[in-house]
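In: Just to be clear, the model below is a prediction. Sequence and coordinates:
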Amino acid sequence: MSSPPAPPTARSLASSLIPAVKLGRGYLLAPAAVAACLLAAVLLFSLLDFSSFSTLTPPPASRVAASTAASNASSSPPRTALDTMGTRPAERFTSLREAYERWDAAVGCPAFAEKHRGSSSPSRSLQDPDAAPCGSLRLRHVSLAVRRVTWVPDVLDGVYQCRCGMTCLWTRNEEALADSPDVELYEIWPPPDTRKQGEALRAFMDIEPTRKRSGHEDIFIGYHADDDVQVTYAGKFFRITHNYHVATHKRDDVLIYWSSSRCFEHRNKIARDLFRHVPAHSFGRCENNVGGGDKALELYPDCAATAGRESEWWDHLHCAMSHYKFVLAIENTFAESYATEKLYYALEAGSVPIYFGAPNARELAPPGSYIDGRAVASVEELAAYVRAVAEDPAAYAEFHAWRRCGVVGGYGRNRAVSLDTLPCRLCERASRMGGRHAPAPAQHNATGS
């Protein structure tokens, strides 16, 4: 296929207007014709728009700016809706779909992905569940008995196909164990203080802020990457009984949802101070301003699904908080890597967390998904920022871009080391140690079998 003809140039246009007379072996221009044609050329040139011919005019300033921005894209992230907040007029909105459409038109997923391109790099805050080589496994099948725990859900019980061809039986049912277990799990209650040769390894889990070891365990499970096996709160099994209905519209009159039943003063003070500047609803027992914790179903009858049982207010908190643009999430303790369900509840409910907690939450949460309350100088500045985001559909929608664009950052690794995946990871640890065939601690060798 032939290429399209090149646009005419000024030289070709001018030459086509001047008639030529051939005399002998040369070309001579008729004087009268030359004068007439020169006048016609002047008139025609005055009517032409040469801006359409790139060979005659420089690129417009906007094109130069775009080219410069493109050349600098590799050195600085693109400006997105949150970077340009305040350039758009304030607008009260309730529809999430319309907010997403505004963001798509103003920013779009490619720019967002480019801005957060480095967020998927490995983080020292999270263990790599695939780091250990398969050759380090000593047992192809590991049985784990759940001995003394409180909140570890029964639904975890089962046989797991793990990586490297290893299988894991996780059970609290003695009848399911054909022989002695390779590892026993304890939580709250400490494991036995002795272990003889041939007895199960002792695993102890404490994912409270203290991360206090029992002193008798062979394997310690905590929320920090420095622990033997890490367990984060980012998985589903921490909250399998909650109503996951999510509202498609957000309130624009009351902006913040909060629910807390453990009334620590530092949390209450943050809530009180912020609520003086931003309209909020407080459910739960702390600073309640809705007339009781059971008001959620009265306010939001669409949250009434109870799975055929009498429900409590916390069964509907996902559904209730999904009606609000923001959720106040304050940890009991501010400690590195201690990010609990308070952060993840809000994210799963499709709201924006205003988060007070782990200083390294950026490595644990999806990129651009929350407001770091501890990074703001004053509650007044925080309140002003929240109100501004609440009235800018494109800026608000950007907090949800991670899930719409598939840019999850460290949150993906966080989910991979949550309670959901503990059975295989704990069984793998026990396998590398030899399970019940592992040597007894030195102080017990004399009494071993």
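Out: Thanks, I have the structure now.

In: alpha carbons only for contacts and neighbour counts from here, please
Out: Noted.

In: what ranges do the strands span in the stretch 251-400 of the chain?
Out: 256-260, 280-284, 326-330, 352-356, 371-372 (DSSP state E, counting those that start in this stretch).

In: Looking at those, which one is packed in the most?
Out: Of all these, strand 326-330 has the most neighbours on average by mean count of other C-alpha atoms under 10 Å, namely a mean of 27.

In: residues contacting Pro181?
Out: Residues near Pro181 by C-alpha atoms under 8 Å, 6 or more residues apart in numbering: 142-145, 199-200, 436.

In: part of a strand, is Leu185?
Out: Yes. Remark: Leu185 belongs to a strand, assigned using DSSP: H, G, I helix; E, B strand; the rest coil.

In: and the gap between it and His277?
Out: Distance from Leu185 to His277, counting by C-alpha to C-alpha, to the nearest Å: 47 Å.

In: more crowded one of the two?
Out: Using other C-alpha atoms under 10 Å as the criterion, Leu185 and His277 rank with Leu185 on top: 27 against 16.

In: longest single helix anywhere in this protein?
Out: Longest helix of the chain, by residue count under DSSP state H: helix 31-47.

In: Quick one: name whatever helix or strand follows that one.
Out: Under the assignment DSSP states H and E, the closest C-terminal helix or strand after helix 31-47 is helix 61-72.

In: Contact partners for the residue most central in space within the chain?
Out: Nearest residue to the geometric centre of the chain (C-alpha atoms, centre = their mean): Pro366, 1.6 Å. Counting by C-alpha under 8 Å, 6+ apart, Pro366 makes contact with 402, 407-411.

In: Which single one of those residues is nearest to Thr167?
Out: Tyr411 (26.2 Å; C-alpha to C-alpha).

In: Surely the closest one and Leu364 touch.
Out: Yes. If you go by C-alpha atoms under 8 Å, Tyr411 and Leu364 touch, sitting 5.3 Å apart.

In: distance of Ile354 from Val327?
Out: Distance, Ile354 to Val327, by C-alpha to C-alpha: 6 Å.

In: Now for Ala365, how many residues are close by?
Out: Neighbours around Ala365, by other C-alpha under 10 Å: 23.

In: For the closest residue in space to it that isn't next to it in sequence, which residues are in contact?
Out: Using C-alpha to C-alpha, 6 or more residues apart in numbering and skipping the chain neighbours, the partner closest in space to Ala365 is Tyr411 (4.9 Å). By C-alpha under 8 Å, 6+ apart, the residues touching Tyr411 are 234, 363-366.

In: how about 7 Å then?
Out: Shown in contact with Tyr411 (C-alpha atoms under 7 Å, 6 or more residues apart in numbering): 364-366.

In: put this beside the first:
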Amino acid sequence: MPSKDPLILFYTTFFGKPVDIASIRCDLPGQWTLDKRRIAEAATVVFHIPNFREIGDAWKYPGQFWIAWSMESRSNYKRIADPKIMRHFDFTMTHERGSDIWAPYLPRASWWEEVRATPIVAKTEAAPAVLFQSARLNYSGRVDFVQELSHHIKIDSYGRHFRNRTIEGPDLGKKTKLDTVAHYKFCLALENSSETDYVTEKLFDALKAGSVPVYLGAPNVGEFAPEGSYINAADFGSPAELAAYLRHLIPTPDAYEAYFGWRPKPLPDGLAARLQELEAPAFCRLMTFVRQQLEDYPNRPAGRLRLPFGPRSYVGTRLRRWNKKVPS
């Protein structure tokens, strides 16, 4: 396998859809492919762990690197925390800071500059808080949290879960969501799991829309957003206490508008340093990492051809591919 121009194979889909390798922008020499028939020549094979059922028929070739890729929490996809499974992978590419290739939800520096330059829209909705939640996943306790909070403050909910409002007019996806959120004082940004580093688009969508996020989730959320830009539900003893604080902010413009005080200021040094580290797109950082590994270990042990997950998994995966008429 040549190290000068490594081939990276995405063996699985990304939640059922092919990885969009056509959109990858990376100036480093290297190739990308979805063609499983080229696995023998791949320097690195990437597997999306949430699509684990697609992995079982993969042969691991001598000297090849296998990378486990996931941006989901360990609570939702427990295989990423299973040592019996993870021992078959050489490296990880996840949202966790300790991953070999760090791939968080944290937007790039240009996103923050755009948000800081965007005017705040007038808060015209009668309800002070808005929620977009579709999944019932509840490892963070957000279901009970919303139910209790709704007893103390009005919440307009547009998602499939807790729905009491619907979008008026055409739904254009993310744009419509942000335009809707922009007219509310507070946006409930509730993660499905409370895990370190698991800070998803829920927080960043609220910031972009110009609503104050009410956040429930990662204990280290302060590493991912400026201080004073969000309200952390963990700082309150109960949803009732949180609701009382929100009700206090509504008729107190100075206190409410202080949550936008971060916008005209430089980003905190810690956040700016993280953004600098993430300036290159995730897949380009993946290629950088692979090239570095090939350079550091040019004479990797030859080993032998292996079927890591065994013949039973191999047959099961092949049968599923055949039933779905998916190319092997």
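Out: That came through fine. Note that the structure is predicted; figures quoted are calculated from it, not measured.

In: picking up where we left off before, would you report which members of the contacts of Pro181 of structure 1 are assigned to strands?
Out: Cross-referencing those against strands under DSSP state E gives 142-145.

In: now those residues as a markdown table including distance to Ala375 of structure 1 and neighbour count?
Out: Shown next, in a markdown table, are those (distance: C-alpha to C-alpha, whole Å; neighbours: other C-alpha atoms under 10 Å):
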| residue | distance to Ala375 of structure 1 | neighbour count |
| --- | --- | --- |
| Val142 | 45 | 27 |
| Ser143 | 46 | 26 |
| Leu144 | 43 | 26 |
| Ala145 | 44 | 22 |
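
In: quick one, helices of structure 2?
Out: 83-86, 109-117, 142-149, 174-181, 201-209, 239-249, 253-257, 269-277, 282-296, 310-324.

In: now, of those helices, which is deepest in the fold?
Out: It is helix 201-209: most buried of the helices of structure 2 by mean count of other C-alpha under 10 Å, with a mean of 22.

In: does Thr196 of structure 2 really touch Asn220, like I thought?
Out: Yes. Here Thr196 of structure 2 reaches Asn220: they are 6.0 Å apart, a contact under C-alpha atoms under 7 Å.

In: Now do the aligned residue in structure 1 for Asp179 of structure 2 against Asp179 of structure 1, distance only.
Out: Matched to structure 1 by TM-score structural alignment, Asp179 of structure 2 sits across from Cys319. Counting by C-alpha to C-alpha, the separation of Cys319 of structure 1 from Asp179 of structure 1 is 45 Å.

In: again with Phe399 of structure 1
Out: 51 Å.

In: Show me which of those two is the more surrounded one.
Out: Phe399 (23 against 9).

In: what's the counterpart of the more buried one in structure 2?
Out: So Phe399 of structure 1 corresponds to Tyr259, using TM-score structural alignment.

In: show me what contacts the residue nearest to that match when sequence neighbours are not counted?
Out: Distance criterion C-alpha to C-alpha, 6+ apart; nearest residue to Tyr259 of structure 2, sequence neighbours excluded, is Ser229 at 4.9 Å. The contact partners of Ser229 of structure 2, by C-alpha under 7 Å, 6+ apart, come to 212, 259-260, 262.

In: pretty sure Arg11 of structure 1 is in a strand, no?
Out: No. According to three-state DSSP, Arg11 of structure 1 belongs to no strand; its state is helix.

In: ok, the equivalent of Leu382 of structure 1 over in structure 2 to Ser134 of structure 2 distance?
Out: Superposed on structure 2 with TM-score structural alignment, Leu382 of structure 1 falls opposite Leu242. Distance, Leu242 of structure 2 to Ser134 of structure 2, by C-alpha to C-alpha: 23 Å.

In: Would you map the strands across the stretch 101-250 of structure 1?
Out: 141-148, 158-161, 167-171, 183-187, 201-205, 219-222, 229-230.

In: Dump the helices of structure 2 to JSON lines, plus distance to Ala127 of structure 2.
Out: JSON lines is the format used below for the helices of structure 2 (distance: least, C-alpha to C-alpha, whole Å):
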{"stretch": "helix 83-86", "distance to Ala127 of structure 2": "46"}
{"stretch": "helix 109-117", "distance to Ala127 of structure 2": "24"}
{"stretch": "helix 142-149", "distance to Ala127 of structure 2": "13"}
{"stretch": "helix 174-181", "distance to Ala127 of structure 2": "11"}
{"stretch": "helix 201-209", "distance to Ala127 of structure 2": "16"}
{"stretch": "helix 239-249", "distance to Ala127 of structure 2": "11"}
{"stretch": "helix 253-257", "distance to Ala127 of structure 2": "15"}
{"stretch": "helix 269-277", "distance to Ala127 of structure 2": "32"}
{"stretch": "helix 282-296", "distance to Ala127 of structure 2": "38"}
{"stretch": "helix 310-324", "distance to Ala127 of structure 2": "46"}
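
In: Ser23 of structure 2: which of the ones you listed is closest?
Out: Per C-alpha to C-alpha, nearest to Ser23 of structure 2 of the helices of structure 2: helix 282-296, 10.2 Å.

In: With structure 1 overlaid, report how far the closest one is off on average.
Out: Mean deviation of helix 282-296 of structure 2 relative to structure 1 after superposition (mean C-alpha distance after the TM-score superposition for structure 1): 2.6 Å.

In: residues making contact with that helix?
Out: 3, 24, 26, 101, 103.

In: of those residues, closest to Ala206 of structure 2?
Out: Out of the contacts of helix 282-296 of structure 2, the member with the shortest distance to Ala206 of structure 2 (by C-alpha to C-alpha) is Ala103, at 20.5 Å.

In: is it true that the closest one touches Glu72?
Out: No. In this structure, Ala103 of structure 2 is not within contact of Glu72 by C-alpha under 7 Å, at 10.7 Å.

In: my read: Gly63 of structure 2 touches Asn299, true?
Out: No. Counting by C-alpha under 7 Å, Gly63 of structure 2 stays clear of Asn299, with 8.4 Å between them.

In: When the two are compared, which one has more neighbours?
Out: Gly63 (20 against 9).

In: so what's that one up against?
Out: By C-alpha under 7 Å, 6+ apart, Gly63 of structure 2 lies in contact with 300-302.
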